[in-house]
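Visitor: Sequence plus the predicted model coming up.
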Amino acid sequence: MASPRELPIGVFDSGVGGLTVVRALMERLPLEHIVYFGDTARVPYGIKSIPTIEHFTGQITDFLMERGVKMLIVACNTMAAVAVHEVARRAGNIPVLDVIDAGARAAVEASRGGNIGVIGTPTTVNSNAYARRMHALDPRIRVFSQACPLFVPLVEEGWLEHEVTRLTAREYLKPVLAEGVDTLVLGCTHYPLLKPLLQDVVGPGIRLVDSAITTAEFAAAKLASLDLANHGEVPARYAFNVTDIPLRFQTIGERFLGRSLSQVTKVEW
């Protein structure tokens, strides 16, 4: 019988983007076992209705709960924006973290002047979730959001330093930079792969908030506070579950993880 500390962390996303969170967790918490779920058959979530997203999110939550996880991390900004309450309802006493909460807290802490930019998918930006979380922490914060729908396909194409990507970033960021932001939240789990390019575009005076890294930091703090951190000597185990085309997930996923990706299982609902 495994002790609670030895149970895995459950991480989920609508596709491959959440692997940036997994990568940050691997680096920050190398002893923790991780079970990942990517709903590759039904991605993208951003064009679906809120009830549909809530339904899909509930299915995935139940799947991971059945695997005996000790923590759930919502690594999809769309799910976090509109369905995190469904995760919490089904998780019971299991702690639930999400990328929006982690990113919002880190941005408020990092901002010097209170002007914060947020870039994300249209659904995340239209939900206003980041602004609501930041204003709850500090009502004086001013948030300027920009949807960047082309970034996800560019990242999945591997065009991380391509001139087309650089030109696209300059166009997207013009209105945000015009507001004099001092902090920019990367509000999509694909965007950390563009961090060097984005930092170059915005300049050294603007701090980028990587929600993947901040989520890993929050996870470490939460596990420590609950005495759930794994201190064992057994190497960490990683399991990856998808709902369609494991080979495509593996090919793109290795770019996100920065390492080889094994044990990809196709889930049949």
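Guide: It's in. Residues are numbered from 1 along each chain as shown.
Visitor: rest of the way, CA atoms for contacts and neighbours
Guide: Fine.
Visitor: In which helix or strand does residue 101 reside?
Guide: Element membership of residue 101, judged by DSSP states H and E, is helix 99-110.
Visitor: Show me which positions of that helix end up buried.
Guide: For helix 99-110, burial by neighbour count (16 or more other Cα atoms under 10 Å) applies to 99-108, 110.
Visitor: quick one: which of those residues is nearest to residue 254?
Guide: Nearest to residue 254 among the buried residues of helix 99-110: residue 99, at 20.9 Å, using Cα to Cα.
Visitor: Residue 119: neighbour count?
Guide: By other Cα atoms under 10 Å, the residues close to residue 119 number 23.
Visitor: and the gap between it and residue 98?
Guide: Using Cα to Cα, to the nearest Å, residue 119 is found at 17 Å from residue 98.
Visitor: How about residue 107?
Guide: For residue 107, the distance to residue 98 - Cα to Cα - is 14 Å.
Visitor: just residue 72 next, same as before
Guide: According to Cα to Cα, residue 72 stands 8 Å off from residue 98.
Visitor: quick one on the thing from earlier: ok, residues contacting the helix holding residue 101?
Guide: 73-77, 80-81, 114, 116, 129-131, 133-134, 137-138, 141, 183-185, 187, 207, 209-212, 214-215, 218 (Cα atoms under 8 Å, 6 or more residues apart in numbering).
Visitor: and the direction of the helix or strand that comes right after that helix versus that of helix 99-110, what angle?
Guide: Going down the chain from helix 99-110, the next helix or strand is strand 115-120, by DSSP H and E. Interaxial angle, strand 115-120 versus helix 99-110 (axes from the mean of the first three to the mean of the last three Cα atoms, to 10 degrees): 160 degrees.
Visitor: other SSEs contacting strand 115-120?
Guide: In terms of contacts (3 or more Cα pairs under 8 Å, 6 or more residues apart in numbering; DSSP states H and E), strand 115-120 is packed against strand 142-147, strand 183-187.
Visitor: Next up, a structure to set beside the first:
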Amino acid sequence: MAVVPADTSDTASAPGSSGSLDPAASARPLAAPTGARGLAVVTGASSGIGAATARALAEAGFDVLLGARRADRLAAVAAGIGPAARTRVLDVTDPASVQAFAAGVASCEVVVCNAGGALGLAPVAEADETEEARWRWMWEANVAGVARTVRAFLPALVASGNGRIVVVTSVAGHQVYPGGGGYTAAKHAAAAVAQTLRLELLGRPVRVIEIAPGMVDTEFSLVRFDGDAERAEAVYAGTIPLTADDVAEAVTWAVTRPPHVTIARMDLFPRDQASARDIHRRV
């Protein structure tokens, strides 16, 4: 089973996946939040940016609801956080799974749409039927998954009186590079969804925040290259990339600004990166 991270986290099943979700895990009632800052929801929370963000938000005083496909890894992340964390299995490419994930949440302050990811690095002209399936998955996970998650939680965000939607995109949401057509198209669309939401929610008590990281040292490249560790390691060779904690700190800072302040978009690069293509590597 290929479980793909969202700029380093998981929750959506890739084409050809064979894993299954536990429906009972999403049907359990959700207790009322007790954290001083209320409830924060994080998708793609079983690893990488999602797991780090869940930990950071809990440390900042939020109760956290973690969603991802891998129940065992979700449980491990939640155990590390403690009683502030709850988990539900989630596949953002499945509308029914998203609805079950959001069921019973009457009010929440923050939703971090982090689930998604990349598959492959094929040129556009070489995108055969297999690559087309990967492109469709990337659209479902990175774009439709965001829309589904927002739609499911919007009433709860409005009910809080101070809702924040965070869409984790990528430098690939604003720049392109050879071989990245499917992924950059999906992330550009996710960025457009965030911008559109900000316009559509104007006048309602919900802020929309986009976090666009550059290189982050997580499972992202390993999954993109179907477990080819040598190829994945080459992505970061000779650089000091961002860590998942760096991005989590940015998310947490953005959602804890005063209610009248919107961090509309934050681009986050390591010092060794100037763009999607311009990277300084130490020999």
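Guide: Now that the structure is in, tell me what you want to look at. No experiment lies behind these values; they were computed from the predicted model shown.
Visitor: How close are the two chains, by TM-score?
Guide: Once the chains are overlaid, their TM-score stands at 0.42 when taken by TM-score structural alignment, normalised by the length of the first structure; 158 aligned residues with a Cα RMSD of 4.7 Å.
Visitor: ok so, going back, take the buried residues of helix 99-110 of the first structure and write them to CSV, including distance to residue 52 of the first structure.
Guide: Output for those, formatted as CSV (distance: Cα to Cα, whole Å):
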residue, distance to residue 52 of the first structure
99, 20
100, 20
101, 22
102, 25
103, 25
104, 25
105, 28
106, 30
107, 30
108, 31
110, 35
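Visitor: Tell me how many other residues surround the nearest residue to residue 268 of the second structure once chain neighbours are set aside.
Guide: What sits nearest to residue 268 of the second structure in space, not counting adjacent residues and going by Cα to Cα, 6 or more residues apart in numbering, is residue 213, at 4.6 Å. Close neighbours of residue 213 of the second structure, defined as other Cα under 10 Å, add up to 23.
Visitor: hang on, the earlier thing: closest to residue 170 of the first structure out of the helices and strands packed on strand 115-120 of the first structure?
Guide: Between residue 170 of the first structure and these, the tightest spacing by Cα to Cα is seen for strand 142-147, at 12.1 Å.
Visitor: Now do the closest one against strand 183-187: the angle between them, please.
Guide: Taking the same axes, to 10 degrees, one finds strand 142-147 of the first structure and strand 183-187 inclined to each other by 40 degrees.
Visitor: And strand 142-147 of the first structure, what does it pack against?
Guide: strand 115-120, helix 122-127, helix 163-177.
Visitor: Can you tell me which of those is most buried?
Guide: When those are scored by mean count of other Cα atoms under 10 Å, the highest mean neighbour count falls to strand 115-120 (a mean of 26).
Visitor: Measure how that strand sits relative to helix 163-177, angle-wise.
Guide: Counting by the same axes, to 10 degrees, strand 115-120 of the first structure lies at 140 degrees to helix 163-177.
Visitor: Please name the nearest non-neighbouring residue to residue 201 of the first structure.
Guide: Once flanking residues are discounted, residue 201 of the first structure sits nearest to residue 170: 6.5 Å by Cα to Cα, 6+ apart.
Visitor: Please report how far that neighbour lies from residue 25 of the first structure.
Guide: According to Cα to Cα, residue 170 of the first structure and residue 25 of the first structure sit 30 Å apart.
Visitor: What of residue 66 of the first structure?
Guide: Distance of residue 66 of the first structure to residue 25 of the first structure, given as Cα to Cα: 21 Å.
Visitor: returning to what we had before: quick one: the residue nearest to residue 268 of the second structure and residue 267 touch, right?
Guide: Yes: between residue 213 of the second structure and residue 267 there is a contact under Cα atoms under 8 Å: 5.8 Å.
Visitor: Of all the residues in the host helix or strand of residue 80 of the second structure, which ones are buried?
Guide: Using DSSP H and E, residue 80 of the second structure sits within helix 71-81. Buried residues in helix 71-81 of the second structure, defined by neighbour count with 16+ other Cα under 10 Å: 71, 74-75, 77-78, 81.
Visitor: can I get those in a markdown table with distance to residue 39 of the second structure?
Guide: Formatted as a markdown table, the buried residues of helix 71-81 of the second structure follow (distance: Cα to Cα, whole Å):
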| residue | distance to residue 39 of the second structure |
| --- | --- |
| 71 | 20 |
| 74 | 17 |
| 75 | 18 |
| 77 | 17 |
| 78 | 14 |
| 81 | 14 |
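Visitor: out of those residues, who's nearest residue 199 of the second structure?
Guide: Distance to residue 199 of the second structure across the buried residues of helix 71-81 of the second structure (Cα to Cα) is lowest for residue 74, with 33.7 Å.
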